[in-house]
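# My questions concern the predicted model and sequence given below.
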Amino acid sequence: MNANAPPSPLSPQVPAMLLAAGRGERMRPLTDSTPKPLLQVQGQPLLQWHLQALQDAGVEQVVINTAWLGEQISAQFLSVFGLQRLTYNRKQLSISYSHEGADFGEALETAGGIARALPQLGPLFWLAAGDVFAPDFVFDSAAVQAFAASDHLAHLWLVPNPAHNLRGDFGLSASGMALNLPANDTAPRYTYSTIALLRAELFAQPWCDIPAGNPGGIKAALAPLLRQAMDAGRVSASLYTGRWTDVGTPERLAELNR
């Protein structure tokens, strides 16, 4: 699954979910009055880079979850993205929101937020974190087709380990499977880029105990579900070597904007 291949916007695509509900504690004081996905990176809001890439790839629907200052995000992007950019090979990108802050008073963490938004997404969908800068990544429809033809529950894009995560997160086998390596295993690990293709099935039994649609606002992390599915041989992965930054601190943001 080649993230650097040219997009195929006329091929079938699936919806996407962009994670934008976090408080951004490490980015304070910048995030005291601005949600982290709206911080400016090279002249435009961080989240807009993903929205542009999704539209260029032919994705027609995106769900954005919000909590901290979420009303600013929906006010910024409204319900349709980039009408002025529409051409013969770009489709309209409709935006809907899952307002966790308004519904439950706080963010539901990654798996809890995804489970809450599932009724708006369907059986297969893209996932990306709204605080990651990856301008070279292509949401390629060929990757969607390969994933749909597999029995995998997730396909992850891994990146070489940045300075703030030298230990890495997951292993990668020669056959392209993500590995949940034991702590004492010295095999190479890579960092999860936060970009993935997922099946809704991952958020149901036996992998996940959250009721459909997460009506109770249960908070849950994604990593334990991924590790469980890796142990069952149901998670594939690719190594992405394009530009990638987890914009987690004011220093990293300043470096991007130099």
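Perfect, thanks for sending it.
# rest of the way, CA atoms for contacts and neighbours
Will do.
# which stretches of the stretch 1-150 of the chain form strands?
Secondary structure of the stretch 1-150 of the chain (DSSP state E, counting those that start in this stretch): strands located at 16-20, 40-41, 44-45, 61-66, 80-81, 93-99, 124-129, 132-133.
# a markdown table for those, including mean neighbour count and distance to residue 245?
Output for these, formatted as a markdown table (neighbours: other CA atoms under 10 Å; distance: least, CA to CA, whole Å):
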| stretch | mean neighbour count | distance to residue 245 |
| --- | --- | --- |
| strand 16-20 | 27 | 15 |
| strand 40-41 | 18 | 11 |
| strand 44-45 | 14 | 15 |
| strand 61-66 | 26 | 20 |
| strand 80-81 | 18 | 23 |
| strand 93-99 | 21 | 24 |
| strand 124-129 | 21 | 11 |
| strand 132-133 | 22 | 5 |
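# Make TSV out of those strands and add distance to residue 181.
Output for these, formatted as TSV (distance: least, CA to CA, whole Å):
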stretch	distance to residue 181
strand 16-20	26
strand 40-41	34
strand 44-45	36
strand 61-66	31
strand 80-81	40
strand 93-99	34
strand 124-129	23
strand 132-133	25
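# Identify whichever of those strands lies nearest to residue 173.
Shortest distance between residue 173 and the strands of the stretch 1-150 of the chain, using CA to CA, is found for strand 124-129: 22.2 Å.
# could you say what helices and strands the closest one packs with?
With contacts taken as 3 or more CA pairs under 8 Å, 6 or more residues apart in numbering; DSSP states H and E, strand 124-129 sits against strand 16-20, strand 191-199.
# Which of the ones you listed sits closest to residue 80?
Checking these against residue 80 by CA to CA gives strand 16-20 as the closest, at 14.0 Å.
# now for that closest one, which elements pack on it?
Where contact means 3+ CA pairs under 8 Å, 6+ apart, strand 16-20 is packed against strand 61-66, strand 124-129.
# Which residue is the nearest non-sequential neighbour of the residue nearest the centre of the chain?
By CA atoms, centre = their mean, the chain has its centre lying nearest to residue 128, at 1.3 Å. Setting aside the residues directly before and after it, residue 128 is nearest to residue 195 in space (CA to CA, 6 or more residues apart in numbering), at 4.4 Å.
# before we go on, here's another structure to hold up against the first:
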Amino acid sequence: MKAMILAAGRGQRMMPLTQNMPKPMLVVAGKPLIEHHIVNLKAAGITEIVINLAWQGDKIKDYFANGSKWGVNIRYSQEVAGGLETAGGIIAALPLLGDTFIVINGDIYTDYDVSALTQLHLQAGEAHIVLIENPPHNPNGDFALSHLSSDSQKYTFSGIGRYQADFFNDFEQGVRPLGPILAKKLTEHLVSTELYIGQWDDVGTPERLSALNQRQI
């Protein structure tokens, strides 16, 4: 199975830290955020990794090259300046990803064990996403658990999921966020969910990054 790490975003809220650096290259616990994902994927037996690039993408490519230093094989999906948003980035990279794959946001820090996702049995056109308890910056959440009614408690999308490639069949290439697609497919019962209670941090602002590093010392 392959995995994709989303790393093309500009990281505007992280300025000035992202003035000349892509957000997934910001350091947490002595390593770039994205390196933690690569190490965790390798530990789960996933060695074929795709990374999408836009803002300052050469810095990611220069640092990781083909991934051999980490025992993985990395391929890159280059996007236009400004990027294609989450779903747009995935759709553009589909030729590199195969029939089923894992996707992880490059700007989160988590101890979630992605090997659990490799054990899922998804049908054609389906996806499975990981939700987490709502952090202070997203108190209302994003999605309800898929086996509950739509007016139930909503939780925050972690940026981690597994997808069948044909989940995206109805959508053309271009700039496209993932959230509305997930919302639509949830109503069609094509998305399953789980709630993860372990460590998860969205490194969305310099203050959150600083607080996270303080906890990791």
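Cool, got the structure. Keep in mind the model is a prediction, meaning the values are calculated, not measured.
# Which parts of structure 2 are helices?
Per DSSP state H, structure 2 carries helices over the ranges 33-43, 57-64, 85-97, 115-118, 179-187, 206-216.
# residues in contact with the fifth one?
Counting by CA atoms under 8 Å, 6 or more residues apart in numbering, helix 179-187 of structure 2 makes contact with 143, 146, 191-192, all of which sit outside it.
# Where in structure 1 does that helix fall?
Under the alignment (TM-score structural alignment), helix 179-187 of structure 2 falls on residues 223-231 in structure 1.
# quick one, what contacts the alignment partner in structure 2 of residue 31 of structure 1?
Applying TM-score structural alignment, one finds that residue 31 of structure 1 aligns to residue 18 in structure 2. Residue 18 of structure 2 sits next to 10-12 when contact means CA under 8 Å, 6+ apart.
# what about 6 Å?
Shown in contact with residue 18 of structure 2 (CA atoms under 6 Å, 6 or more residues apart in numbering): no residues.
# now the one 5 residues further on
With contacts defined as CA under 6 Å, 6+ apart, the neighbours of residue 23 of structure 2 are residue 11.
# before we move on, back to that, closest to residue 144 of structure 1 out of the strands of the stretch 1-150 of structure 1?
Shortest distance between residue 144 of structure 1 and the strands of the stretch 1-150 of structure 1, using CA to CA, is found for strand 124-129: 8.4 Å.
# any idea of the angle that closest one forms with helix 109-117?
Orientation of strand 124-129 of structure 1 against helix 109-117 (axes from the mean of the first three to the mean of the last three CA atoms, to 10 degrees) gives an angle of 140 degrees.
# mean distance, strand 124-129 of structure 1 to its aligned residues in structure 2?
If you overlay the two and look at strand 124-129 of structure 1, the average distance to its match in structure 2 is 0.3 Å (mean CA distance after the TM-score superposition for structure 1).
# Distance from that strand to the middle of the chain?
Remark: strand 124-129 of structure 1 is offset 5 Å from the chain centroid, using CA atoms, centre = their mean, to the nearest Å.
# Equivalent analysis for stretch 13-31 of structure 2, please.
Centre-to-centre, stretch 13-31 of structure 2 and its host chain are 16 Å apart (CA atoms, centre = their mean).
# how close does residue 154 of structure 2 get to residue 204 of structure 2?
According to CA to CA, to the nearest Å, residue 154 of structure 2 and residue 204 of structure 2 sit 20 Å apart.
# So if I had to pick from these two, which one is more boxed in?
residue 154 (19 against 16; other CA atoms under 10 Å).
# these two touch, right, that one and residue 141?
Yes. Under the criterion of CA atoms under 6 Å, residue 154 of structure 2 makes contact with residue 141 at 4.9 Å.
# Can you work out which residues contact both of the two?
Contact criterion CA under 6 Å, 6+ apart; residues shared by residue 154 of structure 2 and residue 141: none found.
# Can you tell me what residue 80 of structure 1 aligns to in structure 2?
So, by TM-score structural alignment, residue 80 of structure 1 is matched to residue 67.
# Please look at its match and residue 61 and confirm they touch.
No. Counting by CA under 6 Å, residue 67 of structure 2 stays clear of residue 61, with 9.3 Å between them.
# which residues are common contacts for those two?
With CA under 6 Å, 6+ apart, residue 67 of structure 2 and residue 61 have no common neighbours.
# quick revisit: can I get the helices and strands packed on strand 16-20 of structure 1 in JSON lines with distance to residue 223 of structure 1?
Below are these laid out as JSON lines (distance: least, CA to CA, whole Å):
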{"stretch": "strand 61-66", "distance to residue 223 of structure 1": "18"}
{"stretch": "strand 124-129", "distance to residue 223 of structure 1": "14"}
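# which residues in structure 1 does stretch 87-103 of structure 2 align to?
Going by TM-score structural alignment, stretch 87-103 of structure 2 sits over residues 111-127 in structure 1.
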